[in-house]
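# No letters, just coordinates:
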């Protein structure tokens, strides 16, 4: 059995113009250490220059060097699949766009990049020697993701058609928001929100990646000291506080404190928090 069920977030990465500046920022914020990879190193072909982020020695994210100035400076997410070719065909049939065809990333796995009908970009990952996160839902690690779209009906048809998600309402008032539960298990791994509900309406459709922290207020102080910005100040939901920030190069992400599933084993994160690979480039596994 794969460590990550189909449709589960299994990796996150940031595409940045300056890897060293990113290492300083995230090292201070999350306590990450880094090991560098890229073409011509032991990661092999299929990988751009990148730094893998480690939390207590376990892989939790990657910082990927921008190869083209037109690439966005952004965080992205990978969704797991046991059958990359089959999932790519489902994306096409459901009205999505395949941006990069399936290809091997050395022996680590196989990847593709796609966009939903609204244009939100995500990556697919079929794990080989690298399954994905080595830790989730603990301070310094990924804990949740949600896609922000303008057309809720299109998204609510597309993602269940591709990944089999069951749509669920949160147990509190969250506007027009739907959680994605894995079929048959009820385990929520991600969600769908509307652009304009929390983030500015002019923002393009995109995935927002959340990281667990011990205290959001402390994290915001570290973000500002590191040259980042607070985009959405502290928001309260039952059992947790979160905020949306940008790093010192403009890549947006969210931090969340409060209740944690303590899911420090791969593929075990659940509840309001899900889950070696990038989402926009799919190469930093």
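Nice, I can see it. Just so we're clear, the structure is a prediction, and the values are computed from it rather than from any experiment. Residues are numbered from 1 along each chain as shown.

# switch to C-alpha atoms for all contacts and neighbour counts from now on
Noted.

# Secondary structure element holding the most centrally placed residue in the chain?
For the chain, residue 77 is the residue whose C-alpha lies nearest the centre (C-alpha atoms, centre = their mean; 3.0 Å). For residue 77, the enclosing helix or strand under DSSP states H and E is strand 74-80.

# just to revisit the earlier point, distance-wise, check the residue nearest to the centre of the chain relative to residue 252.
13 Å (C-alpha to C-alpha, to the nearest Å).

# Put this next to the previous one:
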């Protein structure tokens, strides 16, 4: 298991969180799939728990208010040293801020925004809670990719807000690019054109490491989820796109070593 950095550089994906309608059932699903256990999170966020793996924080799960009928989806949080300044930059660069900035008790300060293409993401200014505390083992978030209509304009947005360098994919027939900080790849953009799902629109996709992609996909189905794209080989490893019982989509991957 590789220990994550204690404090994430601004722009680095530092946390993933999921808001659902049935928190206990969702805990059961992910606990069985990823071997997570759960500790209470900040009370200001309503019913909220932190998913733990071997005593290290890896993700958050929360309960939506009964009158909220929002799509259930994993949210990628990007690190910042100043959530208020980042929120202002998001607005200035053509994005929107729908929540915050607001304090999450002593844990930190957050905002939820969306890019010009409509993809929702979070901003996290760490205080007591630094974000994902471990990486590399099965059950940990391993990658984040923005799935959008086209990458050129939205890529400029993320570069302006977070200071990324963008590297286009080597293949000329794919609208893909990698976002880097100080020469290190931290996330990717994938333009899919008309193939963008109508029911989801542009979105950030969370990849979770697994020991065996095929077995994990079978386990998703056994636990009441769905396998949306069967296990397949990719440059980054063997992966499958799946959804939990409430419909939150994520990718499981056995990374190439």
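Yes, it's here. If you're wondering where the values come from, they're calculated on a predicted model, not measured in any experiment.

# Once they're superposed, what TM-score comes out?
Once superposed, chain against chain, the TM-score is 0.91 (TM-score structural alignment, normalised by the length of the second structure); 252 aligned residues with a C-alpha RMSD of 2.0 Å.

# that older thread, quick check: the residue nearest to the centre of the first structure vs residue 154 of the first structure, distance?
20 Å.

# now residue 142 of the first structure
Residue 142 of the first structure is 27 Å from residue 154 of the first structure, by C-alpha to C-alpha.

# neighbour-wise, which of these two wins?
residue 142 (29 against 15; other C-alpha atoms under 10 Å).

# OK, contacts around the closest residue to that one other than its chain neighbours?
Excluding the flanking residues, the one nearest residue 142 of the first structure by C-alpha to C-alpha, 6 or more residues apart in numbering is residue 211, at 4.4 Å. Contacts were defined as C-alpha atoms under 8 Å, 6 or more residues apart in numbering; by that measure residue 211 of the first structure touches 137, 139-144, 253-256.

# Does residue 172 of the first structure touch residue 239 like I think?
No - applying C-alpha atoms under 8 Å as the test, residue 172 of the first structure and residue 239 come out as separate, 10.9 Å apart.

# For residue 175 of the second structure, see how far away the aligned partner of residue 247 of the first structure in the second structure is.
Taking TM-score structural alignment, residue 247 of the first structure has residue 244 as its aligned residue in the second structure. Distance, residue 244 of the second structure to residue 175 of the second structure, by C-alpha to C-alpha: 28 Å.

# now swap in residue 200 of the second structure and tell me
Distance from residue 200 of the second structure to residue 175 of the second structure, by C-alpha to C-alpha: 19 Å.

# In terms of neighbours, single out the busier of these two.
Remark: of residue 200 of the second structure and residue 175, residue 175 carries more neighbours, 19 against 13, as counted by other C-alpha under 10 Å.

# Just give the closest residue to the more buried one, not the sequence neighbours.
Leaving aside its sequence neighbours, residue 175 of the second structure sits nearest to residue 191 (C-alpha to C-alpha, 6+ apart; 5.0 Å).

# number of nearby residues for the one you found?
Residue 191 of the second structure, neighbours per other C-alpha under 10 Å, totals 20.

# ok, it - contacts?
Contacts of residue 191 of the second structure (C-alpha under 8 Å, 6+ apart): 147-151, 174-176.

# if I line the two up, what does it land on in the first structure?
Under the alignment (TM-score structural alignment), residue 191 of the second structure maps onto residue 194.

# same deal with residue 99 of the second structure?
Checking TM-score structural alignment: residue 99 of the second structure goes with residue 100.

# hang on, isn't that match packed against residue 113?
Yes - with contact defined as C-alpha under 8 Å, residue 100 of the first structure and residue 113 form a contacting pair (5.1 Å).

# which one of those two has more residues nearby?
residue 113 (23 against 15).

# neighbours around the closest residue to that one other than its chain neighbours, how many?
Among residues not flanking residue 113 of the first structure along the chain, residue 123 sits closest, at 4.3 Å (C-alpha to C-alpha, 6+ apart). For residue 123 of the first structure, the count of nearby residues is 27 (other C-alpha under 10 Å).

# SS state for residue 123 of the first structure?
strand (DSSP: H, G, I helix; E, B strand; the rest coil).

# That one contacts residue 114, correct?
Yes - between residue 123 of the first structure and residue 114 there is a contact at 6.0 Å, judged by C-alpha under 8 Å.

# As a check, name the ranges of all helices in the stretch 151-257 of the second structure.
Residue ranges of the helices in the stretch 151-257 of the second structure, as given by DSSP state H, counting those that start in this stretch, are 151-162, 213-222.

# of all the ones you listed, which lies closest to residue 10 of the second structure?
Taking C-alpha to C-alpha, helix 151-162 is the member of those nearest to residue 10 of the second structure, at 6.9 Å.

# Report the angle between the closest one and strand 74-80.
50 degrees (axes from the mean of the first three to the mean of the last three C-alpha atoms, to 10 degrees).

# Tell me roughly how far helix 151-162 of the second structure lies from the first structure on average.
Comparing helix 151-162 of the second structure with its match in the first structure after superposition yields a mean distance of 1.0 Å (mean C-alpha distance after the TM-score superposition for the first structure).

# before we move on, the earlier item: helices and strands around the helix or strand following the strand holding residue 77 of the first structure, which ones?
Using DSSP H and E, the helix or strand that directly follows strand 74-80 of the first structure along the chain is helix 84-93. Applying 3 or more C-alpha pairs under 8 Å, 6 or more residues apart in numbering; DSSP states H and E, one finds that helix 84-93 of the first structure contacts strand 97-105, strand 109-115, strand 121-127, helix 152-163.

# just these: most buried one?
Ranked by mean neighbour count under mean count of other C-alpha atoms under 10 Å, those are led by strand 121-127, which reaches a mean of 28.

# Strand 74-80 and that strand, what's the angle between them?
Using the same axes, to 10 degrees: strand 121-127 of the first structure against strand 74-80 is 40 degrees.

# Mean per-residue distance, strand 121-127 of the first structure versus the second structure.
Counting by mean C-alpha distance after the TM-score superposition for the first structure, strand 121-127 of the first structure comes out at 0.5 Å.
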